[in-house]
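Chemist: Everything below, folded, please.
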Amino acid sequence: MSYRRDDWIDDDEYPDDRDVEELGDDAPADYDPRTIGYVGDRPSFWSPARIVLLIVVLVIVGSMLLIELALLPLIRAAMLNDPEVLDGDRPGRTKKSPKQLRRLQSGSATIDYELIFSRRKTLGIHVYPDTRVIVRAPLNTDLRFIEAHLHTRAAWILKHQQQFRQTPPSPPVEPQSVTGATVRYLGEGYTLRIETSQRQRVQLGGGEIIVSVRDATDTDHVAALLNRWLRVQAERVFAERLTACFPRVAAWGIAFPPLKIRDMKTRWGSCSSKGNVSLNLRLIHQPVELIDYVVLHELCHLKELNHSPRFWKLMDRVLPDWRDRRKRLNQR
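Modeler: Purely as a prediction, here's the structure:
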């Protein structure tokens, strides 16, 4: 039995033939009746899911690179700041110490110095009367940068060390505790007079400093009373000078600093990063104008905690004759 095509194929169920016939010459070139849709409509490789996956991968890789770049300087700085005792080509591998004893070879000269890392912003070099050299640097400063800076300042360091060797500082003169001794107070010399009295006190007047004690032969007790009186006077005078000098720097936006009085051996004054001003008790022996020089010097440090050119410009503004005053103070 033979069948015709029309007996078992319904053109309504399989319209491809009809569609081709109906489209005729208008059928697209990529049309294929044996597939669902056109060849041009096949799914693309860059599907939304693959695009999202690619973005996630790129984000993860980028984050890892950023973390590595952020940690690399810290790791490198930590390695470079390991302590190295007295010279060497590479940083040490021992536990980091805030203080290090190091040596710098500059030509034929050798400079031994103490390196101290602290929370500061600048690199400072200090030469002391006993010829010690102390270098203070910000935390995580590259040792190669420190040594390069020291090489540029080597001549300056050696010059000051030589000056200190040629003119060693004399020890501070303590007030003598015997009648007739001269005690300097605010730049003037006063004759010390010790008298016996049941009331212990120190008085100033008539060109004399009078110390009243029960036992005039007890020189240690006389000295203790005199030093206590000098400290009380220093607290009063220094506070007055700080109040008088502060208006010259108030426009810089700095806060009025707390004042401390200390018995310092090598400095007339100091200023901390916390904004505290310390003055040497022995300044009470100096004239008021020299006390003002030290006070203004430390107040300028509240603005510039260093001895950079900016600092000295501030000194020129608030005290134009500071060089003369410094010279006078160092000669006394």
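Chemist: switch to C-alpha atoms for all contacts and neighbour counts from now on
Modeler: Fine.
Chemist: I'd guess I116 is in a strand, am I close?
Modeler: Yes - counting by DSSP: H, G, I helix; E, B strand; the rest coil, I116 is part of a strand.
Chemist: tell me the contacts of it?
Modeler: For I116, the contacting residues are 98-100, 134-137, by Cα atoms under 8 Å, 6 or more residues apart in numbering.
Chemist: again with C245
Modeler: Neighbouring residues of C245 by Cα under 8 Å, 6+ apart: 292, 295-296.
Chemist: Select from those residues the one having the most neighbours.
Modeler: V295 (26 neighbours; other Cα atoms under 10 Å).
Chemist: What ranges does the stretch 1-150 of the chain have for its helices?
Modeler: With DSSP state H, counting those that start in this stretch, the ranges of helices along the stretch 1-150 of the chain come out as 16-23, 48-80, 143-166.
Chemist: and the ones you listed as CSV, adding distance to L186 and mean neighbour count?
Modeler: Below are the helices of the stretch 1-150 of the chain laid out as CSV (distance: least, Cα to Cα, whole Å; neighbours: other Cα atoms under 10 Å):
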stretch, distance to L186, mean neighbour count
helix 16-23, 116, 13
helix 48-80, 50, 12
helix 143-166, 27, 14
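Chemist: ok, so of the contacts of C245, who is nearest Q176?
Modeler: D292 (26.5 Å; Cα to Cα).
Chemist: Leaving out chain neighbours, which residue sits closest to that closest one?
Modeler: R241 (6.4 Å; Cα to Cα, 6 or more residues apart in numbering).
Chemist: Next up, identify which helix or strand the one you found is on.
Modeler: Using DSSP states H and E, R241 falls within helix 219-245.
Chemist: can you pull the buried residues of the helix or strand following that helix?
Modeler: Tracing the chain past helix 219-245, the next element assigned as helix or strand by DSSP H and E is strand 259-262. Neighbour counts over strand 259-262 (16 or more other Cα atoms under 10 Å) mark 259-261 as buried.
Chemist: contacting residues around G275?
Modeler: Taking Cα under 8 Å, 6+ apart as the contact definition, G275 lies against 257-258, 302.
Chemist: L23 versus that one, what's the distance?
Modeler: 91 Å (Cα to Cα, to the nearest Å).
Chemist: Also I116?
Modeler: Distance check for I116 against L23: by Cα to Cα, it reads 90 Å.
Chemist: H160 too?
Modeler: Distance, H160 to L23, by Cα to Cα: 103 Å.
Chemist: again, but for F238
Modeler: Separation of F238 from L23 (Cα to Cα): 107 Å.
Chemist: just I284 next, same as before
Modeler: Counting by Cα to Cα, the gap from I284 to L23 is 113 Å.
Chemist: what does L150 give?
Modeler: From L150 over to L23 (counting by Cα to Cα), the distance is 90 Å.
Chemist: Check whether H285 really touches Y185, as I assumed.
Modeler: Yes - if you go by Cα atoms under 8 Å, H285 and Y185 touch, sitting 4.4 Å apart.
Chemist: Here is a second sequence; please produce its structure as well for comparison:
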Amino acid sequence: MYKKQPLNKTYPYPVSIITKSGLRGMYIRLTRDKTVKVTAPLSMPVEEIIRFIDSKDAWIRRNLSRMADPVHYEYFTGEMHYFLGNRYPLHFFQAPSSGIALRNGQLEMDMTARTKNRALLYRKLMKEELKKVLISYIRLWAPRMKVTPASVTVKVMKSRWGSCNVKTGDLCFALDLVTKPEDCIESVVVHELNHLLETGHTPRFHALMVHWLPDYKERTKILTAWPREFI
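Modeler: Below you'll find the model as predicted:
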């Protein structure tokens, strides 16, 4: 059971409060449109939720300031898209089979005469491109960390960059990572592999992250600097 709670205080950013049964703690998520979404236990008094938001105000403002404004993509020729941390114009070509490649300083997307939805095809091809990068970093880091991941999947994820099922070793990554610099993608890969050594975000987990990537916190900050495309 859940319900939306009214807010009797004004903030310089939009706030949405959802209370749910079964929750023990309170959580904050920043959405693509820069809304602060708060989830809390169903029985939590609104006053206590407000105190929680107030305690996170500096963190909220800091992270909202780093977030790029949302961009609406239409997938027309010459439209600028982020790919592995750089912006490129997108150009379309008719070909016997579909594919995408970075050539002559632009993203050249081949599509067949039967292609009707450019956005859907672009998403599919970007998923393939990201998976290549992810697998290359997994092959690099898994032996170093002495872990053995299982499957690797890519999907649209709104509030996470990746996830790890510690029981099965299955890894999942956000499609939007394909727009980020490779240093950031590498950091997310190491983060998820690290969960195979330490389940939670404990002091040991962060100590291990510093051991693997001393600048991982700086890399993490950059993740929110690019507009979200796949969400």
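Chemist: follow-up on the earlier one: now do the same for the residue nearest to D292 of structure 1: its match in structure 2.
Modeler: In structure 2, the residue matched to R241 of structure 1 (TM-score structural alignment) is Y137.
Chemist: Its match against S187, yeah?
Modeler: No - with contacts counted by Cα under 8 Å, Y137 of structure 2 stays clear of S187, the gap being 9.4 Å.
Chemist: Tell me which residues touch whatever residue of structure 2 lines up with V211 of structure 1, please.
Modeler: Here V211 of structure 1 is matched to M109 in structure 2, going by TM-score structural alignment. Taking Cα under 8 Å, 6+ apart, we find M109 of structure 2 in contact with 90-93, 98-101, 122.
Chemist: can you tell me which of the residues you listed stay in contact in structure 1?
Modeler: Checking the contacts of M109 of structure 2 against structure 1 (both residues aligned by TM-score structural alignment, their matches' Cα atoms under 8 Å), the contacts still present are 90-93, 98-100, 122.
Chemist: Show me which of those residues are buried.
Modeler: Counted by 16+ other Cα under 10 Å, these give 90-92, 98-100, 122 as buried.
Chemist: Relative to the whole chain's centre, how far out is the lengthiest strand in structure 2?
Modeler: Counting residues, the longest strand found in structure 2 (DSSP state E) is strand 86-94. Going by Cα atoms, centre = their mean, to the nearest Å, the spacing between the C-alpha centre of strand 86-94 of structure 2 and its chain's C-alpha centre is 23 Å.
Chemist: List the contacts of the helix or strand following that strand.
Modeler: Heading C-terminal from strand 86-94 of structure 2, the first helix or strand you meet, by DSSP H and E, is strand 99-103. With contact meaning Cα under 8 Å, 6+ apart, strand 99-103 of structure 2 is reached by 107-111, 125.
Chemist: ok, now stretch 161-173 of structure 1?
Modeler: Stretch 161-173 of structure 1 has contacts (Cα under 8 Å, 6+ apart) with 127-131, 265.
Chemist: And for V222 of structure 1, the neighbour number?
Modeler: 24.
Chemist: Give the equivalent position in structure 2 for it.
Modeler: Using TM-score structural alignment, V222 of structure 1 lines up with R118 in structure 2.
Chemist: I'd like the distance between the closest residue to its match other than its chain neighbours and N63 of structure 2.
Modeler: Of all residues not flanking R118 of structure 2 in the chain, Y75 sits nearest, at 6.6 Å (Cα to Cα, 6+ apart). Distance, Y75 of structure 2 to N63 of structure 2, using Cα to Cα: 29 Å.
Chemist: Also M157 of structure 2?
Modeler: Distance, M157 of structure 2 to N63 of structure 2, using Cα to Cα: 18 Å.
Chemist: mind checking what L259 of structure 1 lines up with in structure 2?
Modeler: In structure 2, L259 of structure 1 lands on V152 (TM-score structural alignment).
Chemist: center of structure 2 - which residue?
Modeler: By Cα atoms, centre = their mean, structure 2 has its centre lying nearest to W161, at 3.3 Å.
Chemist: My guess is T77 of structure 2 contacts Q106. True?
Modeler: No - contact between T77 of structure 2 and Q106 fails when scored by Cα under 8 Å: they sit 10.7 Å apart.
Chemist: any residues in contact with both of the two?
Modeler: Joint contacts of T77 of structure 2 and Q106 (Cα under 8 Å, 6+ apart) are 89-91.
Chemist: could I get the residues you listed as a markdown table with distance to T224 of structure 2?
Modeler: Below are the shared contacts of T77 and Q106 of structure 2 laid out as a markdown table (distance: Cα to Cα, whole Å):
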| residue | distance to T224 of structure 2 |
| --- | --- |
| P89 | 21 |
| L90 | 22 |
| H91 | 26 |
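Chemist: What is the nearest of the residues you listed to Y216 of structure 2?
Modeler: P89 (29.8 Å).
Chemist: The residue mapped onto the closest one from structure 1: neighbouring residues, count only.
Modeler: Aligning on TM-score structural alignment places P89 of structure 2 opposite T191 in structure 1. For T191 of structure 1, the count of nearby residues is 18 (other Cα under 10 Å).
Chemist: what's the spacing between T191 of structure 1 and D218 of structure 1?
Modeler: For T191 of structure 1, the distance to D218 of structure 1 - Cα to Cα - is 18 Å.
Chemist: Excluding chain neighbours, what is closest to T110 of structure 1?
Modeler: Nearest-residue entry for T110 of structure 1: L104, 5.8 Å, with adjacent residues in sequence omitted and distances by Cα to Cα, 6+ apart.
Chemist: now swap in P175 of structure 1 and tell me
Modeler: Leaving aside its chain neighbours, P175 of structure 1 sits nearest to V183 (5.7 Å; criterion: Cα to Cα, 6+ apart).
Chemist: mean per-residue distance, the helix or strand hosting that neighbour to structure 2?
Modeler: Under the criterion of DSSP H and E, V183 of structure 1 resides in strand 182-185. Compared with structure 2 after fitting, strand 182-185 of structure 1 has a mean deviation of 1.6 Å; criterion: mean Cα distance after the TM-score superposition for structure 1.
Chemist: Contacts for that strand, please.
Modeler: 175-176, 189-192, 209, 284-287.
Chemist: Make TSV out of the residues you listed and add distance to D321 of structure 1.
Modeler: Output for the contacts of strand 182-185 of structure 1, formatted as TSV (distance: Cα to Cα, whole Å):
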residue	distance to D321 of structure 1
P175	30
Q176	33
G189	25
Y190	28
T191	32
L192	34
I209	32
I284	21
H285	21
Q286	17
P287	15
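Chemist: which of those lies closest to V318 of structure 1?
Modeler: Closest to V318 of structure 1, out of all of the contacts of strand 182-185 of structure 1 and judged by Cα to Cα, is P287, at 18.5 Å.
Chemist: number of nearby residues for the closest one?
Modeler: By the criterion of other Cα under 10 Å, P287 of structure 1 has 15 neighbours.
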